[in-house]
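In: mind folding the following:
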Amino acid sequence: MSIHAIHSGPMLFLRAAEGGALRLAVTCLRPADSPAPVIRTTDRVPVEALTTRAGTTLWRSEIVVTESHPRYEVDGTAYEVAIPDEGDMTVAFTSCNGQERGDLDRSEEERNLMWARLHRRMGHEPVHLLLHGGDQIYADEVTESHPLSAKWPDEVPEEISAAERHDLRETLANGFFLRYATQRAQAGYGDVVSRVPSLCMWDDHDICDGWGSLPQKAQNSELATILFEAAREAFLLFQFGCRGDEHPEICSGRTSAFSWRMDLPGLSVIAPDLRSTRTKRQVMDAHSWADLDSLLHSTEAQTLLISSVPALGPRLSWVERAMKLTRRMEEYEDDLRDQWQSYAHRDEWCRFLRALMAVHDGEETSLAVLSGEIHLAMRATMKTDTGHMHQLVASGISHPAPPEKMAIALSWLARLGEAPLKGHPIRMHPLPGQTRPYVAQRNYLLLRRREGQWAAVWDLEDSGETDPLPI
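Out: Prediction:
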């Protein structure tokens, strides 16, 4: 990836939805030696520089758009924003926006095909909110930019001097910055994020593959600390529109994690941070669990909860144990340990499901889980006291689809079912119009509220749009 100053269009971040208005942050990239962008709503608004790296400055403004003036301008270009109300609403959900190797070497047209499709849809269907469910970038190659991290996580230095630490930190921070910035400037992706307010939650590839589930020697190393610091700064800049030293206002508590909640008319969106405090033996620490309990209190009629890894799925703990017995575990250990279904996380998984069911079975409330991570489209349900709680997986929007045989194998495994909570079986089901639970096509998800009822629709690269699934 070449290093050059980058110019990009704007990206919107939702701060609050209040009384027919949206309070937003808007960020833009400009070459460091260029003037700041001119941003207007009804009048020109102030801009501030969040940071400058690799010859590029990231600028931010805080704006308000209203039903009477649902637009803003950047350097004379106008952007329309759909304002949600109690009536019809459309929410888009995406994940896995990249690939592990050579992501930004692909042609923009091929890489961002599904983004372009979503943008074309916006010409006839307003999209009010864009949810990013993890792996917004694939940062796996960032560590290769410095000798001390080039063989991460297999080899980590025993000691890092102060000078080496500074050099490594800057190299990694520039690498993350450039990966986000290059992606931001691409057509398709940029067309969507400039017009639809975003809410984001990271997953492992936003840091590195398997973060939190890596061998202890790597995970507890000084190199890991430096890597996380660089990834965290970029996460705040490009997924929250915040400085690296800011705590996003939508995030709960004042902990080191970034769980958040956003309320819109008749809708709560909640995203627990499943990466910041993860280890091989825990998904979230005690503070993060307390945050989640608070976030789930007094929700709107419909809750969409983002679990970056699927909360409902097949019995992967059997696969994990079998691979360990046959000494074939090492290559896949972090991938399997990442899952809620891992035997190491089973108690937490049960706690998580109980917390979600309490909302779903509440009086006049319902909850659906949105997930990515697996590079396939999938759906599942768990039986509850009031019906079925839905798990909707859309992954990935630009990650290449895996081989069809993977979808076939996982669909076979899905026949086994799972029931971590007695009396509440989990079952996988085909998407509407499909014959197997797992679909190996690039995809994104639409959640539509029409006449007060919510339904899910997948847009599949080859098969097109599914029929609506009531949730």
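
In: make it CA atoms for all contacts and neighbour counts henceforth
Out: OK.

In: next, count neighbours for Val26.
Out: Using other Cα atoms under 10 Å, Val26 is surrounded by 25 other residues.

In: and the closest residue to it other than its chain neighbours, which of the three is it?
Out: Excluding its sequence neighbours, the residue lying closest to Val26 (Cα to Cα, 6 or more residues apart in numbering) is Leu12, at 4.7 Å. Here Leu12 is strand, with the state taken from DSSP: H, G, I helix; E, B strand; the rest coil.

In: how about the one 10 residues further on?
Out: Leu22 falls in the strand class when you classify it by three-state DSSP.

In: what about stretch 70-81, start to end distance?
Out: End-to-end span of stretch 70-81 (Cα to Cα, to the nearest Å): 5 Å.

In: to compare against the first, here's another:
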Amino acid sequence: MSTTPIIGPILFLDDIDDTSIKIAALFIAPRGVSVPQVRVDGASLPAGRLAEFKDATVWRVRFGLPLGGRSEYEWNGTRYPVCCDFSGKPRIAYVSCNGEEIGDLLREGSERNAMWARLRDNHQAQEFALLLHGGDQVYADEVTEVHALSKGWPDAIPEDPSHEELADLRENLREALFERYATLYASPEFAWLAARVPSLMQWDDHDICDGWGSLPSSKTHSGVGQTLFSAARESFLIFQHAAVDGDLPGRFADEDGQHLGWAVRTTGLRIVAPDLRSERSRRAVMGQGGWQMMEEEAKRPAPGHTFLMSSVPLLGPRLSILEALMVMVPSMQKYEDDLRDQWQSRAHRAEWRRMLRLVRSMALPDGQSLTVVSGEIHLATRGSMDLGHGQRMQQLVASGVAHRAPPKAWANLLGALSWLGDSPLRGHPIRIERLPGHASRYVAERNYLMLERKADVWNATWEFEESGTTDPLPL
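Out: Just a heads-up that it's a prediction; the model follows:
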């Protein structure tokens, strides 16, 4: 048995077909250290190099496990059980906002990862088949401080850096991003769970930098901005999908990776995760590729239940009121980008309506239902939209698993705004609703979400750091 300091295995779900689930196991090893083979059903599978960094190599092993029931693989003398059952009573966990903007790597581990420890214990009591990550898996904001070109990002950046300077910037950003991912993936609470439950991940702004896409185009389209995006995108593929350009899993809609939206389908279950960052600008949430993916998914029959992952909440209060106030109050204008990030921003009103029409068309056919799951706001809440014909679509928000909760005053302000309601689609009002057992519409505690199907009905349960487990909410 090897005793080398290898981080991993970290499991990712590549795809699901009729008979098996396709898995990629990620390992991070010091340079020159070999990764032991993975053994599956008597066969030994060697690891292949995925990426090189200054002092480490990232490795990957791809393998399949039979769909249905419980399976296992072996690595480095340890057997790892994996729940592969999506047909009976599958359980899925959903997390978001795994970090904080400032000083995240300096936080004490047991405090930072308290909810990961609780999720691990929850899995030990009753297995999860899948772990969904809804955005901000890392908080990369501070990586810009590693180089003179990006140290003033986004307010002060050089106008015309040389190719050599940008290349040096990229290498420094790569190493800083690597440090953050390696540190998070080495944490024992997360590592234990990630070796036994395959993950599916969708990125949001902090995986790149705070407000990416909602910042002025003069910043994001600059040489420094594009170098930052390129380094963050490469790291996102390596560490959140165990993939690189030209070798994306089949679940991705665009094999060329111009946008990084994906979908997974199995009997009675579909999970759809559009990319709300790669093509984003101050005037658009998605580009042509993202919209093409969503329109194709809307046309595709999907009997059973669809979970649509929207990294920023699709259903929310009338934030245009806050936007108008911020424009008038100079001291608040620095928060304008945060609100422009949201579907509810005045800048995205037409696009928001377009998305709501699409999800409505996905939820209405007989035998189909759809629930939106979101994170991003560091609070927990839920919402609903009347679809007509006696139906409604629900949205579940769970955020964040490691980010400490904002002041309760912020939750109360959003709750007050939610009383105003909104109807971006005429005749289809949106409401923000209370969680089971909670008096307020927004709950300011660290949290994660659990989704479980029983007797063909999905239920949602929130786990809160202080107030504990909610009663199940039928979907």
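
In: got a TM-score for the pair?
Out: Overlay of the two chains. TM-score (TM-score structural alignment, normalised by the length of the first structure): 0.97; 467 aligned residues with a Cα RMSD of 1.4 Å.

In: mean per-residue distance, the helix ranked longest in the first structure to the second structure?
Out: As assigned by DSSP state H, the longest helix anywhere in the first structure is helix 162-184. Helix 162-184 of the first structure differs from its equivalent in the second structure by a mean of 0.9 Å after superposition (mean Cα distance after the TM-score superposition for the first structure).

In: mind listing the strands for the stretch 51-200 of the first structure?
Out: 56-66, 71-74, 77-80, 89-94, 129-132, 198-200 (DSSP state E, counting those that start in this stretch).

In: okay, the ones you listed in a markdown table with distance to Met378 of the first structure and mean neighbour count next?
Out: Formatted as a markdown table, these follow (distance: least, Cα to Cα, whole Å; neighbours: other Cα atoms under 10 Å):
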| stretch | distance to Met378 of the first structure | mean neighbour count |
| --- | --- | --- |
| strand 56-66 | 35 | 22 |
| strand 71-74 | 36 | 19 |
| strand 77-80 | 32 | 14 |
| strand 89-94 | 13 | 23 |
| strand 129-132 | 17 | 23 |
| strand 198-200 | 21 | 25 |
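
In: for those strands, which one sits closest to Thr303 of the first structure?
Out: Thr303 of the first structure lies closest, by Cα to Cα, to one member of the strands of the stretch 51-200 of the first structure: strand 89-94, at 12.2 Å.

In: which other helices and strands does the longest helix of the first structure contact?
Out: helix 222-239 (3 or more Cα pairs under 8 Å, 6 or more residues apart in numbering; DSSP states H and E).

In: swap the cut-off to 10 Å and go again
Out: strand 21-31, strand 48-53, strand 56-66, helix 189-193, helix 222-239 (3 or more Cα pairs under 10 Å, 6 or more residues apart in numbering; DSSP states H and E).

In: what are the ranges of the helices in the stretch 201-350 of the first structure?
Out: Per DSSP state H, counting those that start in this stretch, the stretch 201-350 of the first structure carries helices over the ranges 216-219, 222-239, 286-295, 316-325, 333-337, 346-360.

In: what lines up with Ala301 of the first structure in the second structure?
Out: Counting by TM-score structural alignment, Ala301 of the first structure corresponds to Gly304 in the second structure.

In: that match - how many residues pack around it?
Out: Count around Gly304 of the second structure with other Cα under 10 Å applied: 17.

In: what's the matching range in the second structure for stretch 264-284 of the first structure?
Out: Under TM-score structural alignment, the match for stretch 264-284 of the first structure is residues 266-286.

In: I misspoke; the intended subject was stretch 331-341 of the first structure.
Out: Under TM-score structural alignment, the match for stretch 331-341 of the first structure is residues 334-344.
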